[in-house]
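Visitor: Okay, predicted coordinates and the sequence, questions at the end:
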Amino acid sequence: MAVTLGVPKETTETENRVALVPDVARQLIGRGMEVRMQPGAGAGAFFADGDYHDVRMVEEREDLYREADVLLKVQPPSLEEIDLLGPETAVLGLLDPLGSPERVSRLRDRGVTAFAMELVPRVARAQAMDALSSQASIAGYKAALMAADLAPRFFPMLTTAAGTVRPAKVLVLGAGVAGLQAIATSHRLGASVSAYDVRPETKDQVASLGATFLELGVGASAEGGYARELTEEEKRQEQELLADRIADMDVVISTAAVPGRKAPILVREADVTAMRPGSVIVDLAAETGGNCECTQAGETVRHEGVLVYGPRNVPGRLPVHASEMYARNLANFLDLLVRDGQWAPDWEDEVVAQTVLTREGSVVPETVRERVEGGAT
């Protein structure tokens, strides 16, 4: 029988994205798969049920979960959702593998085969499946727009009859995918942009986008394009060297994160105090603790006249393109799992092997298994 894909309505209150958009659903059906959805699943991303041609709508969530061979998700399934899944079901989505040991252990105990899109290896052939990068690019773009909206001054330089307005000074902390998009967008808006990253090899990328790279002499590159966690001495050195630069900025956009760990503190409370009143900090790392000591996830904090904003789920604020990009990531990954409409994953394939989270009653990645067995939170 053909593989049946199930797409439920996301249960997270603030989530507007959907795991499958009409164009991608049509492509998957053309590859021999069946697609079933919960009515209204695409509404938050402005896709009506009628846009999904040849997709069967299943009213009851329980029926959808029972009928699906592969469940496609954006947010991780809740414990209640996992309990609706059987051992023959596979789940594919952003599963936050290191964020909730209880959820991973429930997937394991239910015998579910789960693939966490966060674990897709950063190799050339997997770029089209890299959901972290696709969603991070959206977050970086939106962060620059949010900063410009919150700032009480223009981003670009303007020459007017009333005089010349100097461009806003923007500092982007972290030059990963989100940071680079924030740099590019801030530059397009006309700001004077600087950027910092602990990986010195990002200097050329930063410069190519029209920004100035801050060289502080702290290097912490790691495998896979990520940054390793700094030592305590390196953290102290980094914070001290950044302090003077931060104080001179009108806007700081922070994007620094270490997978599976609390976000590093780059902007101390004293640094915020030293900034000019009316300055703005947009902290994209808010959901993992924040890069700024003053950040409160989901809140806008005013500290000594400085606005510190810690937005949640930024990609979900551009749900149309975020859903389109994410759906393509999933469809490209499904190419490794389904052949001629039949379930046929190649478990020897490095991308499949490194992305699988739970299989046959076991937690596969060692780092996740250690956290689950240790009861870490």
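Guide: Thanks, I have it. Numbers count the residues shown, from 1 in each chain.
Visitor: contacts and neighbour counts: CA atoms only from here.
Guide: Fine.
Visitor: correct me, but Ser323 touches Val21?
Guide: Yes - counting by C-alpha atoms under 8 Å, Ser323 touches Val21, with 6.7 Å between them.
Visitor: what does stretch 237-245 rub up against?
Guide: By C-alpha atoms under 8 Å, 6 or more residues apart in numbering, the residues outside stretch 237-245 that reach it are Leu216, Val218, Leu266, Val267, Arg268, Asp271.
Visitor: For the residues you listed, could you give me JSON lines that also reports secondary structure and distance to Arg228?
Guide: Output for the contacts of stretch 237-245, formatted as JSON lines (DSSP: H, G, I helix; E, B strand; the rest coil; distance: C-alpha to C-alpha, whole Å):
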{"residue": "Leu216", "secondary structure": "coil", "distance to Arg228": "16"}
{"residue": "Val218", "secondary structure": "coil", "distance to Arg228": "12"}
{"residue": "Leu266", "secondary structure": "coil", "distance to Arg228": "15"}
{"residue": "Val267", "secondary structure": "strand", "distance to Arg228": "18"}
{"residue": "Arg268", "secondary structure": "coil", "distance to Arg228": "20"}
{"residue": "Asp271", "secondary structure": "helix", "distance to Arg228": "24"}
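Visitor: Okay, one more to line up with it:
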Amino acid sequence: MASTVFIAKESDSDETRVAASVDSVKKMTALGLNVVVQKGAGAGSKVPDEAFAEAGAKLGTATGAKTADVVLRVRRPTDAEIKGYKKGAVVIAIMDPYGNEKALAALAKAGLTCFAMELMPRITRAQVMDVLSSQANLAGYQAVIDASHEFERAMPMMMTAAGTVPAAKVFVMGAGVAGLQAIATARRLGAVVSATDVRPAAKEQVASLGAKFIAVEDDEFKAAETAGGYAKEMSKEYQAKQAELVADHISKQDIVITTALIPGRPAPKLVSKAMLKTMKPGSICVDLAVERGGNVEGAKAGEIADVEGVRVIGYNNVAGRIAASASQLYAKNLLSFLETLINKDEKTLAIDPEDELVKATMLTHDGKVVHPNFGGADDAKGDA
């Protein structure tokens, strides 16, 4: 009998995205899977129930999860929600596992096999499943749009008979996926853009987009990158030198966008109130790391805060501010991963525990937390 996939409606009031698109539903049904979409699941992404139904899905209520073999979500389900899932069901979502050991234990206790999409390895095979990149790309774009909305001045240089309006100066801190898209978007809007990052490889990427690279380029800087391509935390000495350089640069900027995150750690503090105080009245700062504690001193999650005369934008779920696009990309990420877990002849789940994607993303299975980063490996050693 073909497996049933349930598309859940998100319960978090800040979450506008949905874990499926019309296209992904069509492809799942073409694989022979039974697809049930919870009524109203696509409302925040402007996908009506009728569109999912026309694509081949059945419409249901939350109780539909009780018989589902697979539950697709944007965010990790709550303790109340997992009570409605059947034992042994597969749950795939952005699980936010770091620092949430109690939630992982609850998922394991419920007998669920859970996969965290944000732990997808950055390898060629998994590029189409990389939710961090797909969502960060949109967040970087939206950060510039939000900044321009609050800036109350023109972004490009305007030359008129009445005089010349100078181009806005935009400084992007962190040149990962979000940062690079922010640079590109600000450049498209005509701003003069500069950027910084602790990874040496970022210098060439920043320059390729027409922005100026700002960093203390000493020996520590030249070695500052993890094997996975992420930024690593720098020494206190380097941070002090970089902060001095950045502080001087920030004083000349109109808009600052911060994007720095370290997996499993609080977001590093990059911009102090003292730095903000040196900026001109009407300047803008966008903190894309605010949900992880923030890069900017004084930033408030879910708000625009006035800090030393600077508007500090701390919106939650920035990708979700353009939910239709974010859901479309996220649904493709999910579908691509789900396809690797399905036996296409039997139209049922066939999870290979030795698959590198499964090993990297599986959090819980058979009543246990199994991921080595969250206690699984330690537990196994302790039992031996």
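Guide: Okay, I see it. Please read all numbers here as calculations on a predicted model, not as lab measurements.
Visitor: picking up where we left off before, which of the contacts of stretch 237-245 of structure 1 has the most neighbours?
Guide: Val267 (25 neighbours; other C-alpha atoms under 10 Å).
Visitor: Ser105 of structure 1 maps to what in structure 2?
Guide: When structure 2 is aligned by TM-score structural alignment, Ser105 of structure 1 is paired with Ala105.
Visitor: On the three-state scheme, its match is what?
Guide: Here Ala105 of structure 2 is recorded as helix under DSSP: H, G, I helix; E, B strand; the rest coil.
Visitor: Might one say that it is in contact with Lys368?
Guide: Yes - counting by C-alpha under 8 Å, Ala105 of structure 2 touches Lys368, with 7.5 Å between them.
Visitor: And those two? Which one has more around it.
Guide: Between Ala105 of structure 2 and Lys368, counted using other C-alpha under 10 Å, the more crowded position is Lys368 (21 against 15).
Visitor: Now do the contacts for the counterpart of that one in structure 1.
Guide: Matched to structure 1 by TM-score structural alignment, Lys368 of structure 2 sits across from Ser362. Ser362 of structure 1 makes contact with Arg108, Asp109, Gly111 under the criterion C-alpha under 8 Å, 6+ apart.
Visitor: Give me the distance between the first one and Leu72 of structure 1.
Guide: Counting by C-alpha to C-alpha, to the nearest Å, the separation of Arg108 of structure 1 from Leu72 of structure 1 is 18 Å.
Visitor: what does the second one give?
Guide: When distances are taken as C-alpha to C-alpha, Asp109 of structure 1 and Leu72 of structure 1 turn out to be 20 Å apart.
Visitor: And the last one, by the same measure?
Guide: From Gly111 of structure 1 across to Leu72 of structure 1, the span is 17 Å (C-alpha to C-alpha).
Visitor: more crowded one of these two?
Guide: Taking other C-alpha under 10 Å, Gly111 of structure 1 and Leu72 do not tie; Leu72 has more neighbours (26 against 20).
Visitor: Met95 of structure 2 contacts Glu118, correct?
Guide: Yes - with contact defined as C-alpha under 8 Å, Met95 of structure 2 reaches Glu118; the gap is 7.4 Å.
Visitor: who has more neighbours, those two?
Guide: Neighbour totals were compared for Met95 of structure 2 and Glu118, and Met95 leads with 23 against 19 (other C-alpha under 10 Å).
Visitor: The residue nearest to the more buried one when sequence neighbours are not counted: how many residues sit nearby?
Guide: Nearest in space to Met95 of structure 2, with sequence neighbours left out and distances taken as C-alpha to C-alpha, 6 or more residues apart in numbering, is Arg76 at 4.6 Å. By other C-alpha under 10 Å, the residues close to Arg76 of structure 2 number 25.
Visitor: With the one 4 residues further on instead?
Guide: When neighbours are counted by other C-alpha under 10 Å, Ala80 of structure 2 registers 8.
Visitor: Nothing else from me, thank you.
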